[in-house]
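# Please find the sequence and the predicted model below.
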Amino acid sequence: MFFVDTIEVAGLGNRSYLAGGPRTAVAVDPPRDAGRVIAAAARRGVRIAYVVETHLHNDYVSGGLELARLTGAAYLVPAGARVAFERVPVADGDTVEVDAGLTLRALATPGHTPHHTSYALQENGRAVTAFTGGSLLIGTVGRPDLVEPRLTGELARAQHASAHRLAAELPDDTAVLPTHGFGSFCSAGTAEGDTSTIGRERVGNEALVKDVDAFVADLLAGLDDVPAYYAHMGPANAGGPASVDLTPPALADATEIAARLAAGEWIVDLRSRLAFAAGHVAGAVNFEADGQLAVYLAWLLPWGKPVTLLAESPEQLAQAQRELTQVGIDRPAAAAIGSPADWVPEAERPRAFRRASFAELAEAYDSPGRPVVLDVRRDSERAGGHVAGSVHIPVHQVRDRLGEIPAGTVWVHCAGGMRAAIAASLLDAAGRDVVAVDDSFASAAASGLRMTRIDAGSPGTACRASEDSAA
């Protein structure tokens, strides 16, 4: 008998896997925190014999090299990936024995990257599970535009061919276990559900039900922006990520926090958006620890800029540290634990701003002096409908486009409140008067606000983010 354990990296929308038999196992696309995989193996009582990568990841720093070093496992990486460390190069058709009766077979599936490789776990020669990485996802495929713009069209066609290869060579009841597609920006579309099989994908996956020309056209039309930090992930993985240091950072008092702000460093408040709006350090920005902290902080933060984390508890701080290492933010410059009462100098008062609903925005809209409404959703979301007369700047562009936002009080919204809170904190730090609309966008039309849509042919209308209902 074989087992497959799923290791969720929820903040990034990814999954890693540990699979094997009674004695030994293979780890697939491990997260930066290799300890999670080691703990999973310990619970199973198995030795990790192999660590495999489907590709050089663009959305997170891999823990594969560290996991192989700590466990003595062979580190299997696609032969076409250029890396600066020792590894076992894997080519199409290569197999390794994971445990008695269990083998892992490599299948070249270019598309997400030129060297992308999927792996079929075979029990007594029959495929039972396919680790498809960023190739065949649930209902969709991985993006083909993250490597080199000039290769995007070619890789999109390769994605179509790779999906068809997997569908042709694997039995219908083979479980499809992708790395991406659970909220990851590496996904080209939105997945429905979190489990699937080759048979189910055969009748529902866009790559398997469309001809290649229609598939490529729709895929390319639906591509939206990707997090800016992606540009640093591939090189980090190719160079060989350093070991993670999760020791607590030095603690800062109110005076030091003020000094770091004055020096242009980022002070990141990890508390809930409700708590932040009620009172915070002037100049701090709000990235909720329980939201997609790593993705959005790494996306908006100027790369390499020092970060001080403000947390409610040591546990919240430790979890944030662990999550941020996944995207290469390895060591906070400093940290503080407590509340604004501990972080704001005695001579000052915490800063605050208002939170509101779409119904309150509608009421303000009908009063004299119409407010500035800032929509921070992505292009693809806005195309589906937006508040008439609103200004549109996606949240990841707000920091660099503050000068484009008209004067006056700014009511900022997204699809559910999280991104609006981030944008509101950026505006507040810049000295603007702001109201954060903490409400579902589904309530906007019902509140009486006049809505409008972008023509259906506008770029980006085919892609919709998986977290839209909550962020």
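Done, it's in. Residues are numbered from 1 along each chain as shown.

# going forward, measure contacts and count neighbours with C-alpha atoms only.
Will do.

# number of nearby residues for residue 176?
Applying other CA atoms under 10 Å, we find 26 residues neighbouring residue 176.

# which strands and helices sit next to the helix or strand containing residue 215?
Following DSSP states H and E, one finds residue 215 within helix 212-221. Packing partners of helix 212-221 (3 or more CA pairs under 8 Å, 6 or more residues apart in numbering; DSSP states H and E): helix 152-169.

# tell me what the helix it packs on is packed against?
Packed on helix 152-169, when contacts are counted by 3+ CA pairs under 8 Å, 6+ apart, are helix 198-204, helix 206-209, helix 212-221.

# Use this one as the comparison:
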Amino acid sequence: MEVIPFRTPGLGDQTYLLTHEGKGVLVDPQRDIGRFLDAAAERDVDLRFVLETHLHNDYLSGAEQAALRTGAELVLPAASAAAYPHTPAFHLEDIPGTDGLTIRPIHTPGHTPEHTSYLVLIDGEPVAVFSGGSLLVTSAGRPDLLGPERAGTLARLQYGSLRRLAALPRDVGLYPTHGEGSFCGVSGAGRHTSTIGDELEGNALLGLPDAESFAGELLADPMPIPAFYAHMGPANVLGVPAPPEGDLREIGPEELPEELRGGVHVIDVRPRGEQAAGFVPGSTGIELGDDFGSWAGWLVPYGAPVALVAEPGQDVAEAVTQLSRIGMDDVRGVVRDLGDIGSARFDLVDLEGFLALTSGAQVLDVRMPVERRAAPLPGATERFLPDLVAEGVPAELDRDRRVLVACGSGRRASIAATILAREGYRAVVLNGSGAHDVAAALEA
């Protein structure tokens, strides 16, 4: 038996391909299924099952399309009530495979009500459990993604689910879907897989005495929920079509102003240094990186048409793939040369330059609340980056003065600079350092 992980860093998730005697089991595939099917083909593996642990909140599933493409049996939690053909997985009702492989569903509600983990047995011996968003490496899946009204109940259910999994043999491999970097988890450990034995020794949540204290721990300091999450679960219930194919249309810079007036949202994926030197007024600058799709889905109205601005030779296919994973399929084209329409600007400065400007300046901290509490920036106006879009620019900021913007590294601050520019502000971005560095320097 071999378990091959496919890490998607920007979403903090993993898909798995288990192979045994030439047969394959694909677990929690994201929408871009080509990479999984190619791996199976390279190993001459016949895909036998596609398993879904739950109706995902953070990405569109590729499970239905993978099953249709390969003829594999699609297995979903019985309570998912998905609106397309599948085999319902009931608690402890074994699903027989071939050559001694058996899949045993284990109902593990908490992250979602229908959540089901899958224990894999080879010749009757348990060897691996795919735990989705239930038991994670030194952590657990969030119980609050379906709203605060259900969070307490789901957290108490998660307590029982973790203990159900912890009762498995210690040498069983643990393969969760969510991990470090995912907004579906409570925390990150830097590792993506584990064993039941390692979790019994290293997962503090398993040491909590009862469901109430467990729920209190999970819900004590919840992270924000990305805006696009609200659209993922309903889409995964109804079924996700294959992503669109074809090359991206090249757009001339003279077309962009008209596109903006027509409701198209322009996303600039160039490095922040290029954006600072000149970007299209009204555009959102999100330099291309592992988490590009997540920020785009959080900051741009979901389902809105978008156009990309990229450098010549930049990999816009990666940007389109990341957008596709969350269902932002209406990408109208890409501009490779802005010409003279990139008239908006912001400044990038290092820590020393930022500190030199702080005396009497207006400073905006766009970090998450938990980051700000850990290292407060004295005197700063606080507004988490997505809230600049959802709630607007804080009223106390003066348009006639520069706004010094800080986050953890400069990535979010540079995005914020393009949002501020829409409202007539000129930003100075702390680049390569974070607000915590400023706070430490000011204390010193």
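Looks like it arrived, so ask away. This is a predicted model, so every value here is computed, not measured.

# Report the TM-score for the pair.
With the length set by TM-score structural alignment, normalised by the length of the second structure, the two chains reach a TM-score of 0.95; 439 aligned residues with a CA RMSD of 1.7 Å.

# Tell me where the stretch 51-200 of the first structure has strands.
For the stretch 51-200 of the first structure, applying DSSP state E, counting those that start in this stretch gives strands covering 74-78, 88-90, 95-99, 102-108, 117-123, 126-133, 175-178.

# Using CSV, please lay out those strands together with distance to residue 442 of the first structure.
Listed next are those as CSV, based on distance: least, CA to CA, whole Å:
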stretch, distance to residue 442 of the first structure
strand 74-78, 44
strand 88-90, 48
strand 95-99, 49
strand 102-108, 43
strand 117-123, 39
strand 126-133, 33
strand 175-178, 31
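
# So which bits of stretch 287-306 of the first structure are buried?
287-289, 291-301, 306 (16 or more other CA atoms under 10 Å).

# go on, stretch 244-264 of the second structure?
251, 253, 256, 259-260, 264.

# Could you tell me the end-to-end distance of that stretch?
Stretch 244-264 of the second structure has an end-to-end distance of 18 Å (CA to CA, to the nearest Å).

# that older thread, buried residues, the helix holding residue 215 of the first structure. List them.
Buried residues in helix 212-221 of the first structure (16+ other CA under 10 Å): 212, 215-216, 218-221.

# out of those, what pair is the most spread apart?
The most widely separated members of the buried residues of helix 212-221 of the first structure, counting by CA to CA, are 212 and 221 (14.1 Å).

# neighbours around residue 36 of the second structure, how many?
So residue 36 of the second structure, with other CA under 10 Å, has 19 neighbours.

# same question, residue 394 of the first structure
Neighbours around residue 394 of the first structure, by other CA under 10 Å: 21.

# Please say which position in the second structure it maps to.
Residue 394 of the first structure maps onto residue 384 of the second structure when the alignment is built from TM-score structural alignment.

# right, and its match touches residue 371 too?
No. If you go by CA atoms under 8 Å, residue 384 of the second structure and residue 371 don't touch, sitting 10.1 Å apart.

# So for stretch 344-351 of the first structure, what gets flagged as buried?
In stretch 344-351 of the first structure, the ones that count as buried by 16+ other CA under 10 Å are 344-345, 350-351.

# Please apply the same query to stretch 11-25 of the first structure.
Residues 11-21, 24-25 are the ones in stretch 11-25 of the first structure that count as buried (16+ other CA under 10 Å).

# Mind listing residues that contact stretch 231-250 of the second structure?
31-32, 55-62, 64-65, 80-84, 324, 326, 329, 331-336 (CA atoms under 8 Å, 6 or more residues apart in numbering).

# hmm, which of those residues are the buried ones?
For the contacts of stretch 231-250 of the second structure, buried by 16+ other CA under 10 Å: 31-32, 55-62, 64-65, 80, 82, 324, 326, 329, 331-336.

# one step back: out of the buried residues of stretch 287-306 of the first structure, who's nearest residue 167 of the first structure?
Nearest to residue 167 of the first structure among these, with distances taken as CA to CA, is residue 295, at 31.9 Å.
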